[in-house]
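pasting the sequence and the predicted coordinates here, then a few questions.
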Amino acid sequence: MRATGIVRRMDDLGRVVIPKEIRRTMKISEGTPLEIFIDKDGGIIFRKYSPIGELSESAQRMSECVSALCGAGVAVADRDRIVASAGIPKKDLLDKPVSKQLEELMRKKTPFVSSGEDTVLAADGGLRTANAAFPILSEGDICGMFMLIKDEKAHPGEPEENLRLAKLAAAFLGRETTD
């Protein structure tokens, strides 16, 4: 754990303000869920909560199933990073931060389906793009995205059955976060 050198006082309602610089750096905005931990030395630790990150094993198994059925690469992202992928080399996307394009889709809770040549960059600094991305919603809140990754050798776009599978996977993962 590294010190920031910033000290804040708690108000009479028990609130502490997280400085703007830290919120910006950590991509914490209004409504971002935070998990609270107490370490062995009595310190209080805040960590961004990721319901999809908690389900990374399920997300990985779902990715593998959909990839096998579609014959295409797939990836699952929480709000910050790619947490699961299948059908593509793991090093291409796994644990990389999501792209600005994907962040914007999540902010709007908007699905994306390529009309042919347009795609969405999956991860910052990555080369992999998505032909389709579907929001993973839990009780109306965005938790992440389920993506069909573009195969450079395949025809542009995605077959309708692949899109239905990806929508189903996103809906399933969203339901799993509430159980």
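Arrived safely.

rest of the way, CA atoms for contacts and neighbours
Fine.

and the strands in this protein?
Along the chain, counting by DSSP state E, strands occupy 34-38, 44-48, 73-78, 82-86, 112-113, 120-121, 129-138, 141-149.

identify whichever of these lies nearest to residue 162.
strand 141-149 (8.1 Å; Cα to Cα).

just want the angle from that closest one to strand 82-86.
Per axes from the mean of the first three to the mean of the last three Cα atoms, to 10 degrees, the angle that strand 141-149 makes with strand 82-86 is 30 degrees.

which parts of strand 141-149 are buried?
142-149 (16 or more other Cα atoms under 10 Å).

roughly how far out does that strand sit from the chain middle?
Centroid separation between strand 141-149 and its chain, computed with Cα atoms, centre = their mean, to the nearest Å, is 6 Å.

okay, angle between that strand and strand 73-78 too, please.
Using the same axes, to 10 degrees: strand 141-149 against strand 73-78 is 160 degrees.

which other helices and strands contact strand 141-149?
helix 51-54, strand 73-78, helix 100-108, strand 129-138, helix 160-176 (3 or more Cα pairs under 8 Å, 6 or more residues apart in numbering; DSSP states H and E).

next, the angle strand 129-138 makes with that strand.
150 degrees.

show me the contact partners of strand 141-149.
Strand 141-149 is touched from outside by 50-52, 72-79, 106-107, 109, 128-137, 166-167, 169-170, 174, with contacts defined as Cα atoms under 8 Å, 6 or more residues apart in numbering.

are any of those residues buried, and which?
Counted by 16+ other Cα under 10 Å, the contacts of strand 141-149 give 50-52, 72-79, 106, 109, 128-137, 166-167, 169-170, 174 as buried.

below is structure B, check it against A:
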Amino acid sequence: MKATGIVRRIDDLGRIVIPKEIRKTLKIREGDPLEIFTDREGMVVLKKYSPVGGFGTAVTQYAQSLAESLGCTVCITDNDTVIAVAGAGKKQMEENYVTEQLREVISERKQVFAEEESKEFCKITVEDPQFCEEVITPVISDGDAVGAIVFLNREEEQKFGKAELKIARATARFLGCQLT
């Protein structure tokens, strides 16, 4: 663990202020849920909570199954990071932060079906490999937009259609239901 040199006191209500620099670095915004861990030595660890990230290897296996069945790259994200990715470009995208543009798509609960030249085309991570087409569907759980299912296509001659849109929508609904 890395020491920051910052010391804060707990107030009479048991609250502590997380410094702005740390919130900015870790992309923690007002209202974000934090998970609290303790260990036997008395250490308290705060971690940004991700309901989608709680699936562990199951979500990775699900992404892999979809990628193999559809012949495309599949990403499953929460509101901040790529939780699971399978298919072409996996190494560049895995565990990276998502772009502000994708965060907006998720928060606005928009389904995107776009080609690269379209103004609706959304980069998923800053280090995105080259894709020519995408389907993005937000994952909604208990009324909250908690992430997205993303299908990415590199094959110019193999275009996405209504089937990919429906599968993305069904996958997002399934994951949303599992989180409740």
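Everything's here; your move. Just so we're clear, the structure is a prediction, and the values are computed from it rather than from any experiment.

TM-score of the superposed pair?
For this chain pair, the superposition-based TM-score is 0.87 by TM-score structural alignment, normalised by the length of the first structure; 177 aligned residues with a Cα RMSD of 2.0 Å.

just send the buried residues of strand 141-149 of the first structure back as TSV, with distance to residue 160 of the first structure too.
Output for these, formatted as TSV (distance: Cα to Cα, whole Å):
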residue	distance to residue 160 of the first structure
142	24
143	24
144	22
145	18
146	16
147	14
148	12
149	15
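
so which of those residues comes closest to residue 101 of the first structure?
residue 145 (11.8 Å).

quick one: map that closest one onto the second structure.
Following TM-score structural alignment, the counterpart assigned to residue 145 of the first structure within the second structure is residue 148.

can you pull the contacts of the nearest residue to that match once chain neighbours are set aside?
With sequence-adjacent residues excluded and distances taken as Cα to Cα, 6 or more residues apart in numbering, residue 148 of the second structure is closest to residue 138, at 4.1 Å. Residue 138 of the second structure makes contacts with 105-106, 109-111, 145-149, 172, as judged by Cα under 8 Å, 6+ apart.

try it again with 6 Å
Going by Cα atoms under 6 Å, 6 or more residues apart in numbering, residue 138 of the second structure touches 106, 109, 147-148.

sorry, back to before: the helices and strands packed on strand 141-149 of the first structure into a markdown table, with extra columns for distance to residue 38 of the first structure?
Output for these, formatted as a markdown table (distance: least, Cα to Cα, whole Å):
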| stretch | distance to residue 38 of the first structure |
| --- | --- |
| helix 51-54 | 19 |
| strand 73-78 | 24 |
| helix 100-108 | 30 |
| strand 129-138 | 27 |
| helix 160-176 | 27 |
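
list the contacts for the most centrally placed residue in the first structure?
Central residue of the first structure (Cα atoms, centre = their mean): residue 78, 1.8 Å from the mean position. When contacts are counted by Cα under 6 Å, 6+ apart, residue 78 of the first structure is found next to 52, 143-144.

not counting residues beside it along the chain, what's closest to residue 162 of the first structure?
Closest to residue 162 of the first structure by Cα to Cα, 6+ apart is residue 70, at 5.7 Å.

stretch 160-176 of the second structure: which residues count as buried?
Result for stretch 160-176 of the second structure [16+ other Cα under 10 Å]: buried residues 160, 164-165, 167-169, 171-173, 175-176.

same deal with stretch 45-61 of the first structure?
49-53, 55-56, 59-60.

need the contact list for residue 94 of the second structure.
residue 82.

circling back: I'd like the buried residues of stretch 45-61 of the first structure laid out as a markdown table, including distance to residue 23 of the first structure.
Listed next are those as a markdown table, based on distance: Cα to Cα, whole Å:
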| residue | distance to residue 23 of the first structure |
| --- | --- |
| 49 | 14 |
| 50 | 16 |
| 51 | 20 |
| 52 | 21 |
| 53 | 20 |
| 55 | 25 |
| 56 | 25 |
| 59 | 27 |
| 60 | 29 |
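
which of the residues you listed sits closest to residue 34 of the first structure?
residue 49 (5.0 Å).

does that closest one touch residue 31 like I think?
No - with contact defined as Cα atoms under 6 Å, residue 49 of the first structure does not reach residue 31; the gap is 11.2 Å.

which residues does the closest residue to residue 113 of the first structure other than its chain neighbours contact?
Once flanking residues are discounted, residue 113 of the first structure sits nearest to residue 132: 4.3 Å by Cα to Cα, 6+ apart. Each residue near residue 132 of the first structure by Cα under 6 Å, 6+ apart is listed here: 112-113, 147-148.

what about 10 Å?
Residues near residue 132 of the first structure by Cα atoms under 10 Å, 6 or more residues apart in numbering: 74, 111-115, 118-120, 145-150, 157-158, 162-163, 166-167.

what do you get for residue 30 of the second structure?
residue 23.

distance of it from residue 59 of the second structure?
27 Å (Cα to Cα, to the nearest Å).
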